[in-house]
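Colleague: mind folding the following:
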Amino acid sequence: MKKVLLGDTNIEVSRLCFGSLTMTPFQANLSVKDGAYLIEYAFERGINFLDTAEIYENYHYIKEALKGIKREEYVIATKSYAYTKEMAKASLDLALKKIGTDYIDIFLLHEQESIYTVKGHFEAIEYFLKAKEMGLIRAFGISTHNIAGAEAARKIKEIEIIHPIVNKQGLGIQDGNIDGMLKELKQIHALGKGIYGMKPLGGGHLIKNIEESFNFVKKIPFIDSIAIGMQSTKEIDANISLIEKGYIPQSLKEQIDKKKRKLIVADYCIACENCVKRCKQNGINIIDKIAVPNEKCILCGYCATVCPEFCIKVI
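Modeller: Model (predicted):
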């Protein structure tokens, strides 16, 4: 698989990034052995880049996978909500210990909303920059669901890498649309900062138009790599075919389509009822202060477009 540099960081990654949340108890609930096997399988097929986060609680999967992968040939990005020096140190120490490594390639502040939230994490940023000087991390950055977060990445020179939501319909972008996000990202890339996008299929809602949706992101010239969740060898093969050829072979597509998809709602739902009002099928209700899909749900994904927290996904 083609490798590219993440901006000016000198970190070389595959065009496809292994999104590792989907293997965890939060979604597919794979065993550590099975999850580690998928990481190794993807690596053997050319994917040398993995995205995780402290909140995913899957560092032990990665540690197991690294038993069969040379550390210097693999790129690991992780994320933390730390906003103090002590929290930042604890997050980095945890990642190093649980993954069983001497360094983390990319450390991101998780879900930054704007320049104000980034500045509110200044103490943690200072620590991560010092950790970079000590060789404990190779690059620092942020992940964001907001155009204002991308704007912060453009304005703050210490941010070297950004991990933003990028998909054709702009699902999950909380303060605008895909055109606004791409306008910022183009400027960010021109500054030499690395960009790896997330949620090219909008949390699963664009899967019915998977090739069109994936190719939309793939063809954006300033997106270095695309992170996507993968739960099986067939999904890995399909995504590799997408990144290399732009399509999924029909036989493989038919096998993947046999998987029964479902709608899930994360426990940080704020019960705003936007999804209930939006659904013309009456397929979702608020029960005990959380949105719950019912038998009328047709997995159309329209509810996700009005969710302010992007907590509704199809898996």
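
Colleague: drop to CA atoms for contacts and neighbour counts, all remaining ones
Modeller: Noted.

Colleague: count of neighbours near L66?
Modeller: Neighbour count for L66, taken as other CA atoms under 10 Å: 18.

Colleague: then it would be within a helix, right?
Modeller: Yes: applying DSSP: H, G, I helix; E, B strand; the rest coil, one finds L66 inside a helix.

Colleague: that one and Y59, how far apart?
Modeller: From L66 over to Y59 the distance is 11 Å, taken as CA to CA, to the nearest Å.

Colleague: and if you look at S80?
Modeller: Remark: distance between S80 and Y59 (CA to CA) = 13 Å.

Colleague: got it, and A53?
Modeller: Computed as CA to CA, the A53 to Y59 distance reads 8 Å.

Colleague: anything in contact with each of L66 and Y59?
Modeller: Applying CA atoms under 8 Å, 6 or more residues apart in numbering, one finds that no residue jointly contacts L66 and Y59.

Colleague: identify the residues contacting F128.
Modeller: The contact partners of F128, taken as CA under 8 Å, 6+ apart, are A88, F107, I137, F140.

Colleague: repeat that for H205.
Modeller: Applying CA under 8 Å, 6+ apart, we find H205 in contact with L299, C300, G301, A304, K313, V314.

Colleague: compare those residues and tell me which is most surrounded.
Modeller: Compared across the contacts of H205, A304 has the highest neighbour count, 24 neighbours, by other CA under 10 Å.

Colleague: all strands of the stretch 151-300 of the chain, in order?
Modeller: For the stretch 151-300 of the chain, the strands defined by DSSP state E, counting those that start in this stretch cover 161-164, 194-197, 225-229, 263-265, 284-287, 290-293.

Colleague: which one is G135 nearest to, not counting chain neighbours?
Modeller: Closest residue in space to G135, ignoring its immediate chain neighbours: Y103 at 6.9 Å, by CA to CA, 6 or more residues apart in numbering.

Colleague: who's in contact with the one you found?
Modeller: Shown in contact with Y103 (CA under 8 Å, 6+ apart): L96, G135, L136, I137, R138.

Colleague: equivalent analysis for S114, please.
Modeller: Going by CA under 8 Å, 6+ apart, the list of residues near S114 reads N146, I147, A148, G149, A150, E151, A152.

Colleague: so which strand or helix has the fifth one?
Modeller: Which is A150. According to DSSP states H and E, A150 maps onto helix 147-155.

Colleague: now find how far off-centre that helix is within its chain.
Modeller: Put simply, helix 147-155 sits 17 Å off its chain's centre (CA atoms, centre = their mean, to the nearest Å).

Colleague: one more, so I can put them side by side:
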Amino acid sequence: MKKVILGKTNIEVSRLCFGSLTMTPFQANLSVEEGAYLIQYAYDKGINFIDTAEIYENYIYIKEALRGIKRNDYVITTKCYAYTKKMAEESLELALRELDTDYIDIFLLHEQESIHTIRGHFEAIEYFIKAKEAGKIRSIGLSTHRVAGVLAAGEVDEIEIVHPIVNKYGIGIQDGTIEDMLNAIKVIHDMGKGIYAMKPLGGGHLIKEVEEAFNYVKNIPFIDSIAIGLQSKVEIDSNINLLEKGFIPENLKEKLLKKKRKLIIADYCIGCGRCVERCRQRGIQVIDGRAIPNENCILCGYCAKTCPEFCVKVI
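Modeller: Model (predicted):
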């Protein structure tokens, strides 16, 4: 698989990044052995880049997988919400310990919204800068669901890598359109920031148009790599085909269609009811302050476009 350098860093990654949230108890609930096997399988196919986060609670999967992977050829990104030196130190030491590694390739501040939130987290950034000087981190960055978050990265030299939402309908972008997001990404890419996109299938809602949706993101010239959730060999093989050939072979499509998918609502749902108003099938309702899908849900994904918190996903 083709490798690229993320921005001005010397970090070389595959064009496809293994999104690891989907294998966890929060979604597919794979065993550690199953998850580790998939990470190793993807590595053998050329995927040397994995995205995780402290909140995913899946370091143990990656630690197990690293037993069969050449560490200096593998790139690990993790994220945390730290905003003080103490919190940043605790997050880094947790990641090093639970992954059983001497360094983290990329450490991101999770879900940054604007320059104001970055300033509010700058004590953590200063700690990560020192950790980078000590060789415990190779690069620092941020993840964001907002155009303002992307643009804010351009104001901070220490932020080298940005992980934004990008999909053809802009599902999950909280403060603008996909056009706004692409304009912002191009600005910071031209400044030398490394870009790896998240949610090319809009949290699973674009699965029915997977080839068109994936190719849309793949063909954006200022995106270095694409993170996508992977929870089976079929999904790994299908996404590699999408990246390298632009389509999924029929035999893999048939296997994908057999997978029983479901709508899940993240536990940070605020119960605003916009999804209920949007659903023409009466397939979702707010109960005790949280949206809950019911037997009428047809997995159309229309409700996700109205969710201000990007809580609604298809797995």
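
Colleague: any idea what the TM-score comes out to?
Modeller: TM-score of the superposed chains, computed with TM-score structural alignment, normalised by the length of the first structure, equals 0.99; 315 aligned residues with a CA RMSD of 0.5 Å.

Colleague: which parts of the helix holding A150 of the first structure are buried?
Modeller: Using 16 or more other CA atoms under 10 Å as the test for burial, helix 147-155 of the first structure gives I147, A148, G149, A150, E151, A152, A153, R154.

Colleague: just checking, the last one touches K186?
Modeller: Put plainly, it is R154 of the first structure. No: when contacts are counted by CA atoms under 8 Å, R154 of the first structure is not listed as touching K186 (9.9 Å).

Colleague: just the contacts of Y103 of the first structure: which are in strands?
Modeller: With DSSP state E as the criterion, strands contain I137, R138 from among these.

Colleague: quick check: closest non-adjacent residue to L151 of the second structure.
Modeller: Leaving aside its chain neighbours, L151 of the second structure sits nearest to A184 (5.9 Å; criterion: CA to CA, 6+ apart).

Colleague: next: C17 of the first structure.
Modeller: Excluding the flanking residues, the one nearest C17 of the first structure by CA to CA, 6+ apart is A227, at 4.3 Å.

Colleague: so how many other residues sit close to the one you found?
Modeller: When counting by other CA under 10 Å, one arrives at 22 neighbours for A227 of the first structure.

Colleague: same deal with N10 of the second structure?
Modeller: Close neighbours of N10 of the second structure, defined as other CA under 10 Å, add up to 11.

Colleague: which of the contacts of H205 of the first structure sits closest to D8 of the first structure?
Modeller: Relative to D8 of the first structure, the closest of the contacts of H205 of the first structure is K313; by CA to CA it sits at 33.5 Å.

Colleague: gap between that closest one and S80 of the first structure?
Modeller: Computed as CA to CA, the K313 of the first structure to S80 of the first structure distance reads 22 Å.

Colleague: residues contacting E86 of the first structure?
Modeller: Going by CA under 8 Å, 6+ apart, E86 of the first structure touches A124.

Colleague: A helix includes it, no?
Modeller: Yes: residue assignment for E86 of the first structure, taken from three-state DSSP, places it within a helix.

Colleague: quick one: what's aligned to it in the second structure?
Modeller: Under the alignment by TM-score structural alignment, E86 of the first structure pairs with K86 in the second structure.

Colleague: do you know how far its match is from T144 of the second structure?
Modeller: Taking CA to CA, one finds K86 of the second structure at 23 Å from T144 of the second structure.

Colleague: contact partners of stretch 301-315 of the second structure?
Modeller: Contacting residues not belonging to stretch 301-315 of the second structure are listed as 22, 27-28, 171-172, 174, 202-206, 261-270, 274-276, 278-279, 299 [CA under 8 Å, 6+ apart].

Colleague: how far does it sit from its chain's centre?
Modeller: 15 Å.

Colleague: same question, stretch 272-280 of the first structure
Modeller: 26 Å.

Colleague: burial count for N29 of the second structure?
Modeller: That count, for N29 of the second structure with other CA under 10 Å as the rule, works out to 14.

Colleague: pull the contacting residues for it.
Modeller: N29 of the second structure sits next to T22, M23 when contact means CA under 8 Å, 6+ apart.

Colleague: tell me where the stretch 101-250 of the second structure has helices.
Modeller: Taking DSSP state H, counting those that start in this stretch, the helices of the stretch 101-250 of the second structure run over residues 115-120, 122-133, 147-153, 178-190, 210-218, 233-245, 250-257.

Colleague: buried residues, the fifth one. List them.
Modeller: Yep, that's helix 210-218 of the second structure we're talking about. Residues V210, E211, E212, A213, F214, N215, V217, K218 are the ones in helix 210-218 of the second structure that count as buried (16+ other CA under 10 Å).

Colleague: pipe those into JSON lines and attach distance to K233 of the second structure per row.
Modeller: Shown next, in JSON lines, are the buried residues of helix 210-218 of the second structure (distance: CA to CA, whole Å):
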{"residue": "V210", "distance to K233 of the second structure": "17"}
{"residue": "E211", "distance to K233 of the second structure": "18"}
{"residue": "E212", "distance to K233 of the second structure": "21"}
{"residue": "A213", "distance to K233 of the second structure": "20"}
{"residue": "F214", "distance to K233 of the second structure": "18"}
{"residue": "N215", "distance to K233 of the second structure": "20"}
{"residue": "V217", "distance to K233 of the second structure": "22"}
{"residue": "K218", "distance to K233 of the second structure": "21"}
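
Colleague: list just the nearest of those to D180 of the second structure.
Modeller: V217 (14.6 Å).

Colleague: so who does that closest one touch?
Modeller: Taking CA under 8 Å, 6+ apart as the test, what V217 of the second structure contacts is V166, N167, K168, P200, I223, I226.

Colleague: let's see it at 10 Å
Modeller: V217 of the second structure sits next to V166, N167, K168, A197, M198, K199, P200, L201, I223, S225, I226 when contact means CA atoms under 10 Å, 6 or more residues apart in numbering.

Colleague: one more: M23 of the first structure?
Modeller: By CA under 10 Å, 6+ apart, the residues touching M23 of the first structure are 29-32, 34-36, 38, 56, 58, 61, 229-232.

Colleague: try it again at 8 Å.
Modeller: Counting by CA under 8 Å, 6+ apart, M23 of the first structure makes contact with N29, L30, G35, G229, M230, Q231.

Colleague: ok, the third one to C269 of the first structure distance?
Modeller: The spacing between G35 of the first structure and C269 of the first structure, counted by CA to CA, is 27 Å.

Colleague: picking up where we left off before, which of the contacts of Y103 of the first structure are buried, as a ChimeraX select command?
Modeller: Paste this into ChimeraX to select the buried members of the contacts of Y103 of the first structure, with burial taken from 16+ other CA under 10 Å:
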select :96,136,137,138
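
Colleague: for burial, what's the neighbour tally of P308 of the second structure?
Modeller: P308 of the second structure: 18 surrounding residues under other CA under 10 Å.
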